[in-house]
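Undergrad: sequence first, predicted model second:
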Amino acid sequence: MSKKNRDANRAERARKIVEQQRAAERRRKVTLWTSVTVVLVLVIAGLAGYYTLNSKDKGTLVTPSVAVDDGTGFAVGTGSVVVDVYEDFMCPICNQFESASGSTLKDLATANTITLRYHPVAILDGASNGTEYSTRTAGAAAAAAQEGKFTEFHDVLYANQPEENSDGLTNAKIIELAKSVGLTSDTFADAVNAGTYKAWATHVTDVFSDRGYTGTPTIVVNGKQLESSSGGVPDTALITETITEAAG
């Protein structure tokens, strides 16, 4: 074979190799963009599903007009010392705290020594067998506050607190208990049954978490969390002593 022919053959083989490489590169790009498109579609679908589910779960945020502290709590009294109580109506320790210190705090609020702010949160929904008792009662408390009966409803819920890890009280039972403290309007019953303040309860719980709190009851005096020497729930003596010092 002449040198000319050999050169021509080499050039042809080189051309074919280059063409094969170009074709492979085109296939690689098509595969890459196809993969990227699939991933984007899945991400978009996932986000759409997440927001749809989230919307269904949380509903529309309705903040009670009587709520204070950025719409997260309900106030009793107008004293200069602010005491915040974060509580979950399914929490047995919250009930113990209420039995031990609740009346003292209410008396101080009535005397306008303190401003007592209750924040119903829902961190124990998992302890009610899927009935979301914590969320339902926090929302019901908001409805009671709208009708000027928060503390009465608050107290009757604790007096009839179900056991942790039970189904909790039904909406019908909650409405029945509310009637015993003067909450007899259709507006209240409709709010309980419709879950009007369900999203609000979720919002308050999110704010509770954002503020760095993790358990209930959480007691805060003038913006500072108050705990016992062992890091637990403060007793009545410590609370009153702290309030007296804060009041000057």
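TA: Looks like it came in fine. Numbering: from 1, shown residues only.
Undergrad: use CA for all of it now, contacts and neighbours both
TA: Noted.
Undergrad: quick one: name whatever helix or strand follows the longest helix seen in the chain.
TA: Scanning the chain for the longest helix, with DSSP state H as the assignment, gives helix 3-58. Heading C-terminal from helix 3-58, the first helix or strand you meet, by DSSP states H and E, is strand 74-76.
Undergrad: which strands or helices does that next one pack on?
TA: Applying 3 or more Cα pairs under 8 Å, 6 or more residues apart in numbering; DSSP states H and E, one finds that strand 74-76 makes contact with helix 103-110, strand 114-120.
Undergrad: out of these, nearest to Val18?
TA: When those are compared by Cα to Cα, strand 114-120 sits nearest Val18, at 71.5 Å.
Undergrad: quick one: list the elements packing against the closest one.
TA: Packing partners of strand 114-120 (3+ Cα pairs under 8 Å, 6+ apart): strand 74-76, strand 81-87, helix 103-110, helix 198-210.
Undergrad: among the ones you listed, which comes closest to Arg13?
TA: helix 198-210 (67.7 Å).
Undergrad: adding another structure so you can compare the two:
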Amino acid sequence: MGRNRRDSARKRMAELRAREAARAHRRRALATVLGALVVIAVTILAVVLLRGGENSRSGYRGSLAPLTRQADGSVVMARPGVSGPVLEIYEDFQCPACKSMEEATGKTVKELAAAGEAKVVYRPFWLFRNSPEPTRGNSLRALNASLCAPADTWIAYHDRLFAEQGPENSPGFRDEDLISWARQVGIGDGGFASCVTGVRKSAQIDQADAAATKAGVQSTPWVTLNGRRLDQKTVFTPDGLRRAVREVAR
């Protein structure tokens, strides 16, 4: 009987150890799963925050060719060494058709420049100089603010201005909004606010208008490729714009 009791006790002890080992294994497995879920959650959060930051800077998330500002206020977007084909875009930030073009082919324009397939020259000007208020003032304030923006963050601000464009005959592009949007796309003040409120770029505004007049611009968007105006169907379709640029490059 004593031997049987000892065998039974050893058996129960072995069973207890087996159950404890099984519980320990489950705890380790659960800890591993929970750790993996935490890593996944942190990764997802980081991606969401990153994308949120990108959205606050610009709607475009692809690569960009370097941006440089010319003396007359226009902005060149091109890879080093790329001199053509030259795609010039005359636009007004209060122009509804310009906003429609940005929505339709703005991404395509940036992609062509980033790929080294074109030298893009943005030429915003004061189309509504002789229009009644509030359209006239909206156009002027947005243009001046774009000229105040530094070249390296200019395209993000350019895109934001079109995204925020209000109805043509309604008050818009208030100085405080123009300054706030600049901060949101990464423009440090550096005199930006005073440049906006003081309309400090009047000389470049006159130069931009003169360049548009010299080019024969009569409406916006007015897009030329190596000096030749593109038709609206080409300007407003990604495939049409790519095809036009590539045909000229042959």
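TA: Looks like it came in fine. All of these numbers come straight from a predicted model, not from anything done at the bench.
Undergrad: can you redo the helices and strands packed on strand 114-120 of structure 1 as TSV with distance to Asn160 of structure 1 and mean neighbour count?
TA: Shown next, in TSV, are those (distance: least, Cα to Cα, whole Å; neighbours: other Cα atoms under 10 Å):
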stretch	distance to Asn160 of structure 1	mean neighbour count
strand 74-76	21	22
strand 81-87	15	24
helix 103-110	17	17
helix 198-210	20	21
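Undergrad: quick one: closest of these to Thr240 of structure 1.
TA: Nearest to Thr240 of structure 1 among these is helix 103-110 (8.3 Å), distances taken as Cα to Cα.
Undergrad: not counting sequence-adjacent ones, nearest residue to the residue mapped onto Ala118 of structure 2 from structure 1?
TA: Ala118 of structure 2 is assigned Ile114 in structure 1 as its aligned equivalent, the criterion being TM-score structural alignment. Spatially, and ignoring its direct neighbours in sequence, Ile114 of structure 1 is nearest to Gly79 (3.8 Å; Cα to Cα, 6 or more residues apart in numbering).
Undergrad: among the helices and strands packed on strand 114-120 of structure 1, which is nearest Arg28 of structure 1?
TA: Among these, the nearest to Arg28 of structure 1 by Cα to Cα is helix 198-210 (46.3 Å).
Undergrad: now the closest one: which residue numbers in structure 2?
TA: Helix 198-210 of structure 1 lines up with residues 202-214 of structure 2 when matched by TM-score structural alignment.
Undergrad: give me the mean deviation of the matching stretch from structure 1.
TA: Comparison of stretch 202-214 of structure 2 with structure 1 after fitting gives an average deviation of 1.7 Å (mean Cα distance after the TM-score superposition for structure 1).
Undergrad: returning to what we had before: now tabulate the helices and strands packed on strand 114-120 of structure 1 in CSV and tack on distance to Ile219 of structure 1.
TA: Listed next are those as CSV, based on distance: least, Cα to Cα, whole Å:
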stretch, distance to Ile219 of structure 1
strand 74-76, 14
strand 81-87, 5
helix 103-110, 11
helix 198-210, 12
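Undergrad: ok so, going back, these two touch, right, the match of Ala118 of structure 2 and Val83?
TA: Yes - with contact defined as Cα atoms under 8 Å, Ile114 of structure 1 reaches Val83; the gap is 6.7 Å.
Undergrad: returning to what we had before: show me what the match of helix 198-210 of structure 1 is in contact with.
TA: Contacts of stretch 202-214 of structure 2 with the rest of the structure, by Cα atoms under 8 Å, 6 or more residues apart in numbering, involve Asp72, Gly73, Ser74, Tyr90, Arg123, Pro124, Phe125, Trp126, Leu127, Leu143, Asn144, Leu147.
Undergrad: report the two of those residues separated the most.
TA: Across the contacts of stretch 202-214 of structure 2 (Cα to Cα), the longest gap, 16.2 Å, separates Asp72 and Leu127.
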